[in-house]
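Peer 1: Sequence first, predicted model second:
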Amino acid sequence: MSKIAVPVTLCIALSGALALPAYSAQLDISVEVPKLNVAEYHRPYVAIWLEGADQKVAANLSVWYQQRDSAEGHGTKWLPDLRQWWRKSGRSLQVPVDGVTGPTKPVGTHALSFTDKQPQLKGLAPGQYTLVVEAVREVGGRELLKIPFTWPAKDAQQTGTAQGSSELGAVAVTVKP
């Protein structure tokens, strides 16, 4: 074999190894905002976060609130109404938070997806967690749903669901290895 053939063969072999797909753990969430038959309807404020086994916030995933000014003031004024999230994490945040906060959502099912490469999950240690979804609506009610899961999923994907009864509809979490 010539001196040139060895480096070329080595380069070809290494380039094939580098072309393999990069796998990462993934967290998919589905949150339903139900259609309510009420006289005065306002879109709900929703906070979605992860709690560790110690029930402390491990990651803020998404917060939906009114982001434009109105006759009632700016939407951040009402964020404390998301009581559980506000006590555990919200009051220490400077909103808006890039990649976390966003506008309220209309009626329907909304999908969120995160990988362990994104800032929200990048430093999340393996272990037991709980997905928490809290919703509150002006001239409406308040609802909190929790779904436990293990991060990251081992061999197969795992799925958990919860069903709201007033301010939230179906909420699901899927963890993929």
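Peer 2: All right, it came through fine.
Peer 1: C-alpha from now on. contacts and neighbour counts both.
Peer 2: Fine.
Peer 1: what about Gln176, neighbour count?
Peer 2: Not quite, residue 176 is Lys, not Gln. The tally of other residues near Lys176 (other C-alpha atoms under 10 Å) stands at 19.
Peer 1: That one against Gln158, yeah?
Peer 2: Yes. Here Lys176 reaches Gln158: they are 6.8 Å apart, a contact under C-alpha atoms under 8 Å.
Peer 1: Spit out the contact partners of Thr101.
Peer 2: 62-65, 95 (C-alpha atoms under 8 Å, 6 or more residues apart in numbering).
Peer 1: Could you tell me how many residues sit around Leu50?
Peer 2: 24.
Peer 1: Got another one to weigh against that:
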Amino acid sequence: MRPAYLLLAGAVSAPATAQTVSVTVPRLKVAEYHRPYVAGWLEPVSGGPARTVFVWYDVKKGGAEPGTKWLADLRSWWRKGGRSLKLPADGVSGATRAPGTYQIPLPKNLPTGEYVLNVEAARETGGRELVRVPITVPGRGGSATGSTELGSVTVR
């Protein structure tokens, strides 16, 4: 039989439950619809470097105009570190998404603290939108809703 203090120590040092980001890409009624480029990144509230969690772009586009050419349209993400990210980034990059709701896990090795999750979308012949959600790791999530290019963004 194991002593009780060993079980308690294991429970206290166990990693926190992983948080998940839910991002909704709304269906828009427009004449010419293009799937948006979307990026999500975390910034520590106390300052420090931004960390890209996901970036969805036209990964299959090749030739003289690769899909990465238009990533600079995600202006806030681009300035916060997107321009220095070598793409495709394993576990971060993905293809653009059709309208719907998508689940993305937050990185498991995030230090404890307060962060702002930023999700930005830009669409050809469309608009650009940035949604910010304050969160605490581990623990408290949050949510916010975009008005045009993004629907709800929730961290659980």
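Peer 2: That came through fine. All figures in this text were calculated on a predicted structure; none of them were measured in a lab.
Peer 1: Do you know the score for how well these two fit?
Peer 2: Taking TM-score structural alignment, normalised by the length of the second structure as the basis, the two superposed chains have a TM-score of 0.86; 150 aligned residues with a C-alpha RMSD of 2.2 Å.
Peer 1: Same check for the contacts of Thr101 of the first structure, but in the second structure.
Peer 2: By both residues aligned by TM-score structural alignment, their matches' C-alpha atoms under 8 Å, those still in contact after alignment to the second structure are 62-65, 95.
Peer 1: Mark which of the contacts of Thr101 of the first structure are part of strands, please.
Peer 2: Using DSSP state E, the members of the contacts of Thr101 of the first structure that fall in strands are 62-64.
Peer 1: Neighbour count added to those residues, as CSV?
Peer 2: Listed next are those as CSV, based on neighbours: other C-alpha atoms under 10 Å:
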residue, neighbour count
Ser62, 19
Val63, 26
Trp64, 20
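Peer 1: and of the residues you listed, the nearest to Ala125 of the first structure?
Peer 2: The closest of these to Ala125 of the first structure turns out to be Ser62 (C-alpha to C-alpha; 19.5 Å).
Peer 1: Where in the second structure does stretch 129-149 of the first structure fall?
Peer 2: Using TM-score structural alignment, the residues of the second structure aligned to stretch 129-149 of the first structure are 115-135.
Peer 1: what's near enough to touch the residue nearest the centre of the second structure?
Peer 2: Residue closest to the mean C-alpha point of the second structure, counted by C-alpha atoms, centre = their mean, is Gly40 at 2.6 Å. Neighbouring residues of Gly40 of the second structure by C-alpha under 8 Å, 6+ apart: 52-55, 77, 117-120.
Peer 1: before we move on, the earlier item: which parts of the match of stretch 129-149 of the first structure are buried?
Peer 2: 115-123, 126, 128-135 (16 or more other C-alpha atoms under 10 Å).
Peer 1: coming back round to it: what is the most widely separated pair among the contacts of Gly40 of the second structure?
Peer 2: Val55 and Leu117 (13.2 Å).
Peer 1: contacts for the match of stretch 129-149 of the first structure?
Peer 2: By C-alpha under 8 Å, 6+ apart, stretch 115-135 of the second structure touches 32-45, 73-74, 76-77, 114, 136-137, 141-146, 148-150, 153-155.
Peer 1: Of those, just the buried ones, ChimeraX syntax please.
Peer 2: With 16+ other C-alpha under 10 Å as the burial test, the buried ones among these are selected in ChimeraX as follows:
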select :34,35,36,37,38,39,40,41,42,43,44,73,74,76,77,114,136,137,141,142,143,145,146,149,150,153,154,155
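Peer 1: what's the spacing between Leu168 of the first structure and Arg68 of the first structure?
Peer 2: According to C-alpha to C-alpha, to the nearest Å, Leu168 of the first structure stands 23 Å off from Arg68 of the first structure.
Peer 1: just Leu131 of the first structure next, same as before
Peer 2: From Leu131 of the first structure over to Arg68 of the first structure (counting by C-alpha to C-alpha), the distance is 28 Å.
Peer 1: Strands of the second structure, start to end?
Peer 2: Counting by DSSP E, the strands of the second structure are 20-25, 37-44, 51-57, 93-95, 100-105, 113-122, 128-137, 142-145, 152-155.
Peer 1: For the fifth one, give me the average deviation versus the first structure.
Peer 2: I take that to be strand 100-105 of the second structure. Mean deviation of strand 100-105 of the second structure from its aligned counterpart in the first structure after superposition (mean C-alpha distance after the TM-score superposition for the first structure): 0.9 Å.
Peer 1: Relative to the first structure, which residues correspond to that strand?
Peer 2: Using TM-score structural alignment, the partner range for strand 100-105 of the second structure is residues 108-113.
Peer 1: list the buried ones in stretch 91-99 of the second structure?
Peer 2: Buried residues in stretch 91-99 of the second structure, counted by 16+ other C-alpha under 10 Å: 93-97.
Peer 1: Many thanks, have a good one.
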